[in-house]
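[1] predicted coordinates and the sequence they were generated for:
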Amino acid sequence: MPPISPLYKINFDGALSSDLGAAGLGVVIRDSCGLVVGALAERIPIPISAAIVEALAFRRTLYFAKELSICELVCEGDAKVIIRALLSKELVHPEYGHVLQDSLVLANDFRICDFVHIKRIGNSVAHFLARRAKSGNELQVWLKAIFEDITLVSRDSLQFLSFLS
């Protein structure tokens, strides 16, 4: 579902690939009409765990939103442990607490910044970007004009979700 104007909805995801020795971060930003205004796929060195990748993906999401001058946003991710930690502000986890603390400091710079947990099926475009990032260039960014693969994944996921409801 698109967010209510003036909010932007940002989906984020992280994906590990131990065989490639890299992880991928995926971010997609949609406006209140549901149109993609920006997307990002970034390859990073492989961290210790999947939770750290998800925390790094969330922090990258906030930096990307700032780069695009977005001030009111809802961040959706499928990593329940990360979203739960952000909402409760319990950031003492030794692996990723420092990343989430940094993220909450960044989040204070926005007029509105909410965090929502969604199921993987609702996060398919960000997941696709994260997987694409693992074997691609270090950083790929699309603004307004997105490549055909994302359009197909986005359209297919919307059709599947409307079929379920």
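    It's in. Numbering: from 1, shown residues only.

[2] contacts and neighbour counts: CA atoms only from here.
    Noted.

[3] what comes into contact with the one helix or strand Gly38 maps to?
    In this structure, Gly38 is located in strand 36-45 according to DSSP states H and E. Contacts of strand 36-45 with the rest of the structure, by CA atoms under 8 Å, 6 or more residues apart in numbering, involve 21-31, 129-130, 132-146.

[4] below is an additional structure, to be compared with the one above:
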Amino acid sequence: MGQSSDQTSSSSFWNRLWGIKASQATKSFLWRAATESLATNLNLFTRKMIESPLCPICSLEPESISHAIWSCSAAQDVWSMRSKRIQKLSIHAGPVKEILGPILAQFLPLEISEVATTAKAIWHRRNAWLFEQQFHSPSQPKTSSRLSSKWIAPPPNVFKVNLDAAIDRVNSKLGIGVAVRDSEGLFVATLCSSMDLDPDLLLGEVVAARRATSFCVELGLADFILEGDSLVVVQAVQHSEDSWSSSGVVIRDVQLMLSRTSRWSIQFIPREVNVLAHHLAKFGLSCSKECILIEDYPPCIQHLL
């Protein structure tokens, strides 16, 4: 029995999307937009995570994905400065897939690439406004390169696990952040959590390493690289030295878990490369219970992607 015309059309759409001449990150962004998976205010409001669905920039309409990257007046300011063919596209607030369909089918490859990179840049500009109170010129919507230019993806079939800890000294709390990504830089899972702990940064980093390691075990990862910005912790895990201090006992737990896994390594990276895990850890301080997202990430790190 053959495919229906709708199925064929849908298959053709996704093939064209993944065939765009753009970075994998840009194509992944468009895929999330076309599947209505971006964390706009409307989507978060529907999931009862925020109190208002209105656009954070214009405050006039619910912020659907198509509104955020296409029909909002702020987005249109950007599109109006692109190629003439793009400027002639009709403005409507339907699903992103309906907006992209004619573009992918009728535009030239270079024009499609321009649409893809512009849409992603508009989304980053929106996030910079929402999370950093910065709003860039329509002629040059700023994209973030803090991660893409420094974070190095792992080899195929290997997972990169970034971890960090954040300390709230006033309330004696520890925040833990873990991000697991694959060789294409796509999220496998993220974890944010908090726990009551004396404000000891070293112990906090060690506890974060233990939770990241146990998270890898829970996910069933067979080959992974742990990355953290605490050189002391990385060196302690790499070397077997018995210590009966609080940190030493936790390190021993980490080593025992790692000894039961197939392949692993741990390496030190500068804080500026570990910024994503750092933001997850800071967000973890506000979590009343552990937050684990599979193939997704919380809104607190959107402005970094």
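    Structure's in. What do you need? Nothing here was measured: the structure is a model prediction, and the numbers come from that model.

[5] re earlier: which PyMOL command selects the buried ones in the contacts of strand 36-45 of the first structure?
    Buried members of the contacts of strand 36-45 of the first structure, defined by 16 or more other CA atoms under 10 Å, are picked up in PyMOL with:
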select buried, resi 22+23+24+25+26+27+28+29+30+31+129+130+132+133+134+135
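
[6] just the contacts of strand 36-45 of the first structure: which are in strands?
    In strands, judged by DSSP state E, the following of those are found: 22-30, 139-143.

[7] so the lengthiest helix in the second structure matches what in the first structure?
    Scanning the second structure for the longest helix, with DSSP state H as the assignment, gives helix 109-132. Counterpart in the first structure of helix 109-132 of the second structure, with TM-score structural alignment as the criterion, is absent.

[8] mind listing what's buried in that helix?
    Neighbour-count burial for helix 109-132 of the second structure, counted by 16+ other CA under 10 Å, picks out 109, 111-129.

[9] for that helix, packing partners?
    Counting by 3 or more CA pairs under 8 Å, 6 or more residues apart in numbering; DSSP states H and E, the packing neighbours recorded for helix 109-132 of the second structure are helix 24-34, helix 73-79.

[10] what is the mean deviation of the helix or strand that the strand holding Gly38 of the first structure is followed by from its aligned residues in the second structure?
    Counting by DSSP H and E, the next helix or strand C-terminal to strand 36-45 of the first structure is helix 50-67. Overlaying the second structure shows helix 50-67 of the first structure at a mean distance of 0.8 Å from the equivalent residues (mean CA distance after the TM-score superposition for the first structure).

[11] count of neighbours near the counterpart of Arg59 of the first structure in the second structure?
    Mapped onto the second structure by TM-score structural alignment, Arg59 of the first structure lines up with Arg210. Residues near Arg210 of the second structure, counting by other CA atoms under 10 Å, number 21.

[12] the nearest residue to Arg210 of the second structure once chain neighbours are set aside and Arg32 of the second structure, how far apart?
    Sequence neighbours aside, Val254 is the residue nearest to Arg210 of the second structure in space, at 5.2 Å (criterion: CA to CA, 6 or more residues apart in numbering). Remark: distance between Val254 of the second structure and Arg32 of the second structure (CA to CA, to the nearest Å) = 35 Å.

[13] neighbour-wise, which of those two wins?
    Comparing Val254 of the second structure with Arg32 by other CA under 10 Å, the one with more neighbours is Val254, at 20 against 15.

[14] residues in the first structure aligned with the host helix or strand of the more buried one?
    Using DSSP H and E, Val254 of the second structure falls within helix 246-259. Using TM-score structural alignment, the residues of the first structure aligned to helix 246-259 of the second structure are 95-108.

[15] my read is that the match of Arg59 of the first structure contacts Asp253, right?
    Yes - shown here, Arg210 of the second structure and Asp253 form a contact pair, counting by CA atoms under 8 Å, at 7.0 Å.

[16] counterpart of Val170 of the second structure in the first structure?
    Under TM-score structural alignment, Val170 of the second structure pairs with Asp19 in the first structure.

[17] what's the neighbour count on its match?
    By other CA under 10 Å, 6 other residues sit near Asp19 of the first structure.

[18] that one and Ser88 of the first structure: what is the separation?
    Using CA to CA, one obtains 34 Å as the distance from Asp19 of the first structure to Ser88 of the first structure.

[19] now do Leu25 of the first structure
    The gap separating Leu25 of the first structure from Ser88 of the first structure is 24 Å, by CA to CA.

[20] and for Leu164 of the first structure?
    Taken as CA to CA, the span from Leu164 of the first structure to Ser88 of the first structure is 31 Å.

[21] with Val99 of the first structure instead?
    Distance from Val99 of the first structure to Ser88 of the first structure, by CA to CA: 15 Å.

[22] looking at these two, which one has more neighbours?
    Between Val99 of the first structure and Ser88, counting by other CA under 10 Å, Val99 is the more crowded of the two (17 against 8).

[23] that older thread, need the helices and strands packed on helix 109-132 of the second structure in TSV (columns: distance to Asn274 of the second structure).
    Shown next, in TSV, are these (distance: least, CA to CA, whole Å):
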stretch	distance to Asn274 of the second structure
helix 24-34	18
helix 73-79	30
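
[24] now for these, which one comes closest to Gly204 of the second structure?
    Closest to Gly204 of the second structure of these, according to CA to CA: helix 24-34, at 32.0 Å.

[25] give me the contact list for that closest one.
    Against helix 24-34 of the second structure from outside (CA under 8 Å, 6+ apart): 17-18, 20, 38, 65, 95-97, 100, 116-117, 120, 184-186.

[26] can you pick the most crowded of these?
    Most neighbours among those, by other CA under 10 Å: Ile65, with 27 neighbours.

[27] could you check how far that residue is from Val234 of the second structure?
    41 Å.

[28] same check, this time on Arg16 of the second structure
    For Arg16 of the second structure, the distance to Val234 of the second structure equals 43 Å [CA to CA].

[29] likewise for Val78 of the second structure?
    According to CA to CA, Val78 of the second structure and Val234 of the second structure sit 45 Å apart.

[30] before we move on, what about Asn43 of the second structure?
    As for Asn43 of the second structure, its distance to Val234 of the second structure is 39 Å (criterion: CA to CA).
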